[in-house]
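Asks: my questions concern the predicted model and sequence given below.
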Amino acid sequence: MSVLFMFPGQGSQRAGMLHALPGDPVVAQTLAEAGDVLGVDPLALDTVEALRSTVAVQLCLLIASVAVARTLVRQDAGPDMVAGLSIGAWPAAVVAGVLALSDALRLVRLRGQLMEDAYPSGYGMVAVIGLAETQVDAIVAQVHAAPTPAYVANINAERQIVVAGNDAALAQVTALAQASGASTVTRLCMPVPSHCPLLDAQAEALAEAAAKITARAPRLTYVSSSRARALFRAHLIVEDLAWNMARPVLWHDTLRHALERGASMAVEVPGGGALARLAQAVFVADAVLDAGSGLDAVRARIQRHRRGGNP
């Protein structure tokens, strides 16, 4: 009865998210550790104003994800398998024991700064819902050019595809997708064009920094959302983390791979619901949980699931 923890990416942040963390000793410990490493009170990072920065967003998601996961682990309701979407791969690696939280904090701060400096404005991402991947591929091929770069960035579900590019390209993608029958085309709360070659140089710089840290083989199964398969060697996971900002996210295939490797329950941590909704297309609906709905109930269901009971 393996349990998968799913960690969300940028766009799932919300003001006050660190203030809303559970009143658990490991949460306080995690916040204190983050403050020591960053040199600032992490609770200052989750204001509306602070979250306009990509750096603050990514740090908040890392800290909140690790804090909630550690709480569940302490309560004997931890994961057997982890996967993260985009920045979510970093807390996944911490929870798997690959990275120390201190190293992850430093590298994620650099990651966010590299992305923010490269694309302070004029770029982003749109989610196209209702079209197949082949249809979105064709639209992107029609739009992509030097003045209008466009790339398929995330395959979140069979008919939920995210495109990255500049504002002009995304406007064209939106118009063409709507004309092709997309049910919804939504501009995401993402100020940078993630998961495409526009971030190759930044990923290379992050990889150079990441290569200097000490990483360990995972204590549990780490599933890469860039490769949609499990990775077991520390240096491959570190490389995967550094380069995931410039590689497409294969989230739907990642969930299917986790299922095929034996995951029978999927839990979104720290919560929010976006990944839980995507997981319901792959897992039995009753076996998909959102930690944001209440940790006591989530803990009880994970423990019952492990005993062989109904989810």
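Replies: Yes, it's here.
Asks: C-alpha from now on. contacts and neighbour counts both.
Replies: Fine.
Asks: for Leu170, what are its contacts?
Replies: By Cα atoms under 8 Å, 6 or more residues apart in numbering, the contact list for Leu170 reads Gly124, Met125, Val126, Ala150, Val163, Ala164.
Asks: okay, now the fifth one: neighbour count?
Replies: Using other Cα atoms under 10 Å, Val163 is surrounded by 29 other residues.
Asks: what distance separates the longest helix anywhere in the chain from the centre of its chain?
Replies: Assignment by DSSP state H gives helix 54-74 as the longest helix of the chain. On the basis of Cα atoms, centre = their mean, to the nearest Å, helix 54-74 sits 11 Å off its chain's mean C-alpha point.
Asks: please apply the same query to stretch 5-15.
Replies: With Cα atoms, centre = their mean, you get 6 Å for stretch 5-15.
Asks: identify the residues contacting it?
Replies: Contacts made with stretch 5-15 from outside it, assessed by Cα under 8 Å, 6+ apart, are listed as 46-48, 51, 57-58, 60-61, 65, 79-89, 91-92, 188-190, 266-270, 272, 274-275.
Asks: what's the nearest residue to Arg70 once chain neighbours are set aside in contact with, if anything?
Replies: In space, and not counting its chain neighbours, Arg70 is closest to Val26: 6.5 Å by Cα to Cα, 6 or more residues apart in numbering. Applying Cα under 8 Å, 6+ apart to Val26 gives the contacts Ala67, Arg70, Thr71, Arg74.
Asks: now swap in Asp200 and tell me
Replies: Asp200 sits next to Trp243, Ala246 when contact means Cα under 8 Å, 6+ apart.
Asks: ok, second structure coming up, stack it against the first:
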Amino acid sequence: MSSFWVFPGQGAQQAGMLHALPDDPLVRECLRQASEVLDEDVLELDSPQALQATREVQLCLLIAGVACARVLMARGSAPDYVAGLSIGAYPAAVIAGALSFADALRLVALRGELMQRAYPQGYGMTALTGLDQGVVERLVAQVHGPHSPVYLANINADNQFVIAGSDQAMADVATLAKGEGAAMAKRLAVSVPSHCELLNEPAQALAQAFAQVTLQAPTLKYLSGSTARPLFTADKLREDLAYNMCRLIDWRSTVQTAYERGARLQIELPPGAVLTGLARRVFGNGLEQGSAVAFQGARLDTLSALSREEGCRHP
């Protein structure tokens, strides 16, 4: 088997996303378990109003990813590699057998609360496309300062990056980027400045909570979205999950690593298809180079057939 399952990060959320999950006993069980662990009805987390809060967004992404991955696995599909962008690392760790779903729910709820509490307003993230990394880094350095914090946060593709920081600093970088010929500068639906040193303190608080949780060595190959390297031990994975909120995400290299290690089918778990679009630069869309598909909008039998076909071609 040479398939790569990926889990999206904050910004991919959609109103009603939990209600739109497949009508399947495994999905219902995930929703039931999540409601029991959190002591609340998780089907109330995906309303447009609820999704204004970081905690609710991150919990929805965790639940959707785990539920749909379990549905695929029950149909005979199994990934060789898993990875998640930012919060997506948590469902990836659950599916890799390293972190229990119950512990992931409690940790993600805390993660979202810590991040939101640190920056309740005035900060966020902005996507830039159409520029080289060197240009983006130069523009960020031009604006960044004690009263205008802004950082390179995500390397998503050769010409797609995300910056994080204060509203004004991001707006200033966006203006400069357009002057340099950027194709797009778009504020994301993320209300905190993730993947930069502004979140060092919340990450340290989360690490303290992680110290009380038991993790296992992953039974699948888990790729860190920060280092783009496989992690094999519980301690390494614990650190990766606790601190990924304040570390640069190198998703471009993560996808490339999976491909170089033999993955030829990428399946993106819900919601959305942003990671599928990014992967097609690497995986292409043909039999020789590989395929990248999104769970959302695809038929379950089609995804299962693709997984079986890939397993036969690359045993």
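Replies: Cool, got the structure. Being a predicted model, the structure only gives us computed values, none of them experimental.
Asks: which among the contacts of Val26 of structure 1 end up buried?
Replies: Ala67, Arg70, Thr71 (16 or more other Cα atoms under 10 Å).
Asks: these two touch, right, Ala127 of structure 1 and Ile161?
Replies: Yes. Counting by Cα atoms under 8 Å, Ala127 of structure 1 touches Ile161, with 5.8 Å between them.
Asks: compare those two and say which one has the larger neighbour count.
Replies: A direct count of neighbours by other Cα under 10 Å for Ala127 of structure 1 and Ile161 places Ile161 higher, at 25 against 22.
Asks: the more buried one and Tyr151 touch, don't they?
Replies: No. Counting by Cα under 8 Å, Ile161 of structure 1 does not reach Tyr151; the two are 10.6 Å apart.
Asks: elements contacting the longest helix of structure 1?
Replies: Contacts defined by 3 or more Cα pairs under 8 Å, 6 or more residues apart in numbering; DSSP states H and E place helix 54-74 of structure 1 against helix 25-38, helix 89-95, helix 101-118.
Asks: repeat the analysis, applying 6 Å as the threshold.
Replies: Applying 3 or more Cα pairs under 6 Å, 6 or more residues apart in numbering; DSSP states H and E, one finds that helix 54-74 of structure 1 makes contact with helix 101-118.
Asks: relative to helix 25-38, how tilted is the helix it packs on?
Replies: Helix 101-118 of structure 1 runs at 60 degrees relative to helix 25-38, counting by axes from the mean of the first three to the mean of the last three Cα atoms, to 10 degrees.
Asks: can you name the element that comes right after helix 101-118 of structure 1?
Replies: Sequence order places strand 123-129 as the next helix or strand after helix 101-118 of structure 1, per DSSP states H and E.
Asks: quick one: buried residues of that next one?
Replies: Within strand 123-129 of structure 1, the residues that count as buried by 16+ other Cα under 10 Å are Tyr123, Gly124, Met125, Val126, Ala127, Val128, Ile129.
Asks: now do stretch 251-270 of structure 1
Replies: Under 16+ other Cα under 10 Å, the buried positions of stretch 251-270 of structure 1 are 251-259, 263-270.
Asks: tell me where structure 1 has helices.
Replies: Using DSSP H, the helices of structure 1 run over 25-38, 54-74, 89-95, 101-118, 133-143, 167-179, 200-210, 234-243, 251-260, 274-279, 295-306.
Asks: pick the most buried one from those.
Replies: Each of the helices of structure 1 was scored by mean neighbour count; the highest is helix 89-95, a mean of 29, by mean count of other Cα atoms under 10 Å.
Asks: contacts for it, please.
Replies: With Cα atoms under 6 Å, 6 or more residues apart in numbering as the test, helix 89-95 of structure 1 has contacts from Leu62, Val66, Val82, Ala83, Gly84, Leu99, Ala100, Leu101.
Asks: contacts only, for the closest residue to Ala234 of structure 1 other than its chain neighbours.
Replies: Using Cα to Cα, 6+ apart and skipping the chain neighbours, the partner closest in space to Ala234 of structure 1 is Ala217 (4.7 Å). Residues counted as contacts of Ala217 of structure 1 (Cα under 6 Å, 6+ apart) are Val98, Arg233, Ala234.
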